[in-house]
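> Attaching a predicted model along with its sequence, questions to come.
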Amino acid sequence: MSPVRKSASKKRVRLGLRRLFGALPRGLRFWLYRRMVSVQVQPDAELEFKIAETAQELEACFRLLHDAYVGAGFMKPDPSGMRITIYHALPTTTTLCAKYRGEVVGTISIIREGVFGFPMQAIFDLEPVRARGGQIAEISALAVSPAFRKTGGEVLFPLMKYMREYCERYFDTRHLVIAVNPDRIEMYEALLTFDRLVERQVDHYDFANGAPAVGASFDQQSAPGRFRRLFGGRPAGRNLHRYFYDLKLPQFSWPQRRYHTTNDPVMTPALLDHFFNRLSPVLSGLDDRKKALLWTIYDQPDYKPMLPTLSPSGDADGGHPLRNCRRFSMRCPAQIEYADEAGKGVYVVAVIDISHSGFQAESRLPLPLDREGEAVVELGEGKRSVLRARAVRRKDTQGGAFYGFRFEESDAPWRECIAAFEMGYTYRDIR
């Protein structure tokens, strides 16, 4: 039999088996997924998982993603040979990579909700997820080298584990959301405990060349218990609870941080220009509001020549004013102490972003508004700031309340922290 006929025959067999599997009851299909899953608790020592940060790593990720998306029909071939989106330009996006013997063999991107939102929210209702509190990030741009796609998840599973741990430990993200092809959604539900967002399927997901998509979410708070119930007590290679939550892998490289920041930006002026102007005209294709937002994000002088110009008649604010004071994403333990004629009280809070003259904090207990107290904020290891601040606004969610604080005068540790963010280009500059 010729190689062409053999390939066609194998394809028919695979399609036939897939149809038979799809005809089984949903509960039985999920049971089979969980019985068949197997992970390597000791991955190859020559594998490495890290943040993609160099031009070579990012280019390899974007090429791998391009080829995978073109092959799946999720995009048309691009002259650059890469899939580069505006979300990859943002400091609220982190691209992770898997490397084998120094070569990128897998990639995935995490797009936390920011000034541009994220692709999914244009077509899926995320309000039920948002109402539970906590940051949301879209998991996107997943691709694995063809050489590792049939190796039993040798790259895929540790890459997913690395992504989950990074989101929890470094990215301050509670909810992970995905938009995947309907043929793939059951794997995420059965093995990774994702829940479908709504019982509907999107026929045309523009971010994936109009391919059909199903949305789903993963809650970092409830997931450990669900994994334990489904996989606890099983042998090591089939115990996904132990794999995702207990196992420590030496192949994982983590960012070193001086401050409790939650972003790991990598776009220097040169990289921004290289990928988003020279290789792909991403920046020039933005509308005026997004162009203006980029100017507020990248406000250091060295970025200005790389940023797109606004059209003379463009409406930069789109009817909504842009912030004139930059905020920096953090996750800092803090406490607020009140001691005045209204009484005494100490409240433990988490500071989630900071600026020159204020910060936002999350609290499980109600805090008084327009009352000055002493705020002690742990900005980083050995970096403590003490401020006189007052809460001026409150926003309630199912997960707790968020308060906006203002202060008249900052101290030296606070100013030093703000300066580090304002002067640094990448996460390595801030650490």
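Everything's here; your move. Numbers count the residues shown, from 1 in each chain.
> okay, CA-based contacts and neighbour counts for the rest of this
Noted.
> Measure how far stretch 208-219 is from the centre of its chain, please.
15 Å (C-alpha atoms, centre = their mean, to the nearest Å).
> Can you name the residues in contact with the helix or strand harbouring Glu48?
Per DSSP states H and E: Glu48 is located in strand 47-51. The contact list for strand 47-51 (C-alpha atoms under 8 Å, 6 or more residues apart in numbering) reads 94-101, 159, 162, 251-255.
> what's the burial count for Val104?
Val104 sits with 24 neighbouring residues when counted by other C-alpha atoms under 10 Å.
> Could you measure from the closest residue to it other than its chain neighbours over to Glu48?
The shortest distance from Val104 to any non-neighbouring residue, by C-alpha to C-alpha, 6 or more residues apart in numbering, is to Ala98 (5.7 Å). According to C-alpha to C-alpha, to the nearest Å, Ala98 stands 6 Å off from Glu48.
> Okay, one more to line up with it:
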Amino acid sequence: MSCFRLLHDVYVDAGFIQPCSPPLRIIPQHSNSETRVFMGCLTDGQGEKMPIYTASLFPDNDQGGLPMDIGFQRQVDVLRNQGRRVVEVGCLATHPLYRKGNKNIPMLGNRMIVSYAMNTIHADDLLITTHPKYLKIYEDILLFEKIGEIPSFSYVNNNPAVALRLNLNTFAQRLKEIYAKMPIEKNLYHFFFESGSTSIDLSLEEEKEKAERYYGADMVKRVMALAYSVNRPFLPLIAA
């Protein structure tokens, strides 16, 4: 719920959604049993954790498809028809206090998601939709390829949107060709594949029982009910 609250407040502040009650951003694909919600937290030294980063990974299956199908189904179907395993990363948010002037936290999140997509669920393509103002980051730095663009996307309050694809089968080699000779602090190949990042070892079979307890057709309804019943403080994001 802390992730969904962070996501809601960041998206409202950015104009991507309208405020709602309870203040949580949850979409139907969060009920997909294969969906994973990632989070990055600060600790206060006493065990308390405050989420400052979140992202969700939505594998493509028969449990509702992908969020981007609303505006980009034709482009996604091209990859599906090639027999490729596609996943969409979305619902990304970083608390503004830990975002401005510091890309470390979002980039650590990117590494975590790419590692999970490549090594745990063995996806072929990582898809994302983003506002055109962020296009340079994804195309020029992270090497995504644009596959579509629309002037108004209902999924994000009718803002313009660009659909992007990262071919995970060639990602490491492309990063190596571009970044391998750069200093360590600018070397994204080293960052993603050589820097000794914490491994993610989550067997989908071993997780099945746990996932079934948290996901399912009524998951959104249960989270909403819990949100109304729990009084938990959150770090405010939006100025009064």
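In hand now; what should we look at? These figures come from a predicted structure and were not determined experimentally.
> still on that earlier bit, more crowded one of Ala98 and Glu48 of the first structure?
In terms of neighbours (other C-alpha under 10 Å), Ala98 is the more surrounded of Ala98 of the first structure and Glu48; the figures are 28 against 24.
> Aligned against the second structure, show me the partner of that one.
Ala98 of the first structure maps onto Gly40 in the second structure when the alignment is built from TM-score structural alignment.
> in the helix or strand hosting its match, what counts as buried?
Gly40 of the second structure belongs to strand 36-43 when elements are defined using DSSP H and E. With burial defined by 16 or more other C-alpha atoms under 10 Å, the residues of strand 36-43 of the second structure counted as buried are 36-40.
> Stretch 115-125 of the first structure now?
Buried positions in stretch 115-125 of the first structure, judged by neighbour count with 16+ other C-alpha under 10 Å: 116-120, 124.
> what does stretch 392-404 of the first structure give?
Across stretch 392-404 of the first structure, burial judged by 16+ other C-alpha under 10 Å covers 394, 400-404.
> Stretch 211-221 of the second structure too?
Buried residues in stretch 211-221 of the second structure, counted by 16+ other C-alpha under 10 Å: 211, 215-216, 219-220.
> which residues of the second structure fall in strands?
36-43, 49-59, 86-94, 125-130, 145-153, 159-167 (DSSP state E).
> wait, which of these is closest to Ala227 of the second structure?
Judged by C-alpha to C-alpha, the one of these that comes nearest to Ala227 of the second structure is strand 49-59, at 16.3 Å.
> Which position in the first structure pairs with Pro183 of the second structure?
Using TM-score structural alignment, the partner of Pro183 of the second structure in the first structure is Pro235.
> Now do that match: how many residues are near it, please.
Close neighbours of Pro235 of the first structure, defined as other C-alpha under 10 Å, add up to 11.
> Arg35 of the first structure versus that one, what's the distance?
11 Å.
> now swap in Arg258 of the first structure and tell me
Arg258 of the first structure is 43 Å from Arg35 of the first structure, where distance means C-alpha to C-alpha.
> the helices in the second structure, which residues?
Using DSSP state H, the helices of the second structure run over 2-14, 69-80, 104-115, 135-136, 171-179, 188-193, 204-214, 219-229.
> Same list (these) but as JSON lines, adding distance to Pro22 of the second structure.
Converted to JSON lines, these look like this (distance: least, C-alpha to C-alpha, whole Å):
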{"stretch": "helix 2-14", "distance to Pro22 of the second structure": "9"}
{"stretch": "helix 69-80", "distance to Pro22 of the second structure": "24"}
{"stretch": "helix 104-115", "distance to Pro22 of the second structure": "26"}
{"stretch": "helix 135-136", "distance to Pro22 of the second structure": "31"}
{"stretch": "helix 171-179", "distance to Pro22 of the second structure": "39"}
{"stretch": "helix 188-193", "distance to Pro22 of the second structure": "37"}
{"stretch": "helix 204-214", "distance to Pro22 of the second structure": "19"}
{"stretch": "helix 219-229", "distance to Pro22 of the second structure": "7"}
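> Deepest-packed of those, please.
Mean neighbours per residue, mean count of other C-alpha atoms under 10 Å, is largest over these for helix 2-14, with a mean of 21.
> counterpart of that helix in the first structure, which residues?
Per TM-score structural alignment, the counterpart of helix 2-14 of the second structure in the first structure is residues 60-72.
> how big's the offset between that stretch and the second structure?
Following the fit onto the second structure, the mean deviation recorded for stretch 60-72 of the first structure is 0.6 Å by mean C-alpha distance after the TM-score superposition for the first structure.
> In the second structure, which residues correspond to the top strand by length along the first structure?
Counting residues, the longest strand in the first structure under DSSP E turns out to be strand 383-397. Counting by TM-score structural alignment, strand 383-397 of the first structure falls onto no part of the second structure.
> Just to check, Ala361 of the first structure is in contact with Tyr403?
Yes. Using C-alpha atoms under 8 Å, Ala361 of the first structure is in contact with Tyr403, at 5.3 Å.
> Now Ala208 of the first structure: closest residue in space, sequence neighbours ignored.
Excluding the flanking residues, the one nearest Ala208 of the first structure by C-alpha to C-alpha, 6+ apart is Phe74, at 4.5 Å.
> I should have written Leu126 of the first structure there, sorry.
Spatial nearest neighbour of Leu126 of the first structure, excluding adjacent residues (C-alpha to C-alpha, 6+ apart): Leu197 at 7.5 Å.
> which residues touch the one you found?
Applying C-alpha under 8 Å, 6+ apart to Leu197 of the first structure gives the contacts 124-126, 215-217.
> now do 7 Å
Counting by C-alpha atoms under 7 Å, 6 or more residues apart in numbering, Leu197 of the first structure touches 215-217.
> Could you tell me which of the buried residues of stretch 392-404 of the first structure belong to strands?
Judged by DSSP E, these include 394, 400-404 as members of strands.
> and these as a markdown table, adding distance to Ser329 of the first structure?
Formatted as a markdown table, those follow (distance: C-alpha to C-alpha, whole Å):
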| residue | distance to Ser329 of the first structure |
| --- | --- |
| Arg394 | 18 |
| Gly400 | 18 |
| Ala401 | 17 |
| Phe402 | 14 |
| Tyr403 | 15 |
| Gly404 | 14 |
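> ok, these vs Leu230 of the first structure, which is closest?
Distance to Leu230 of the first structure across these (C-alpha to C-alpha) is lowest for Gly400, with 29.0 Å.
> Tell me how far the closest one lies from Arg18 of the first structure.
44 Å.
> sorry, back to before: of the buried residues of stretch 392-404 of the first structure, which is the nearest to Arg26 of the first structure?
After measuring those against Arg26 of the first structure - C-alpha to C-alpha - the closest member comes out as Gly400, at 35.7 Å.
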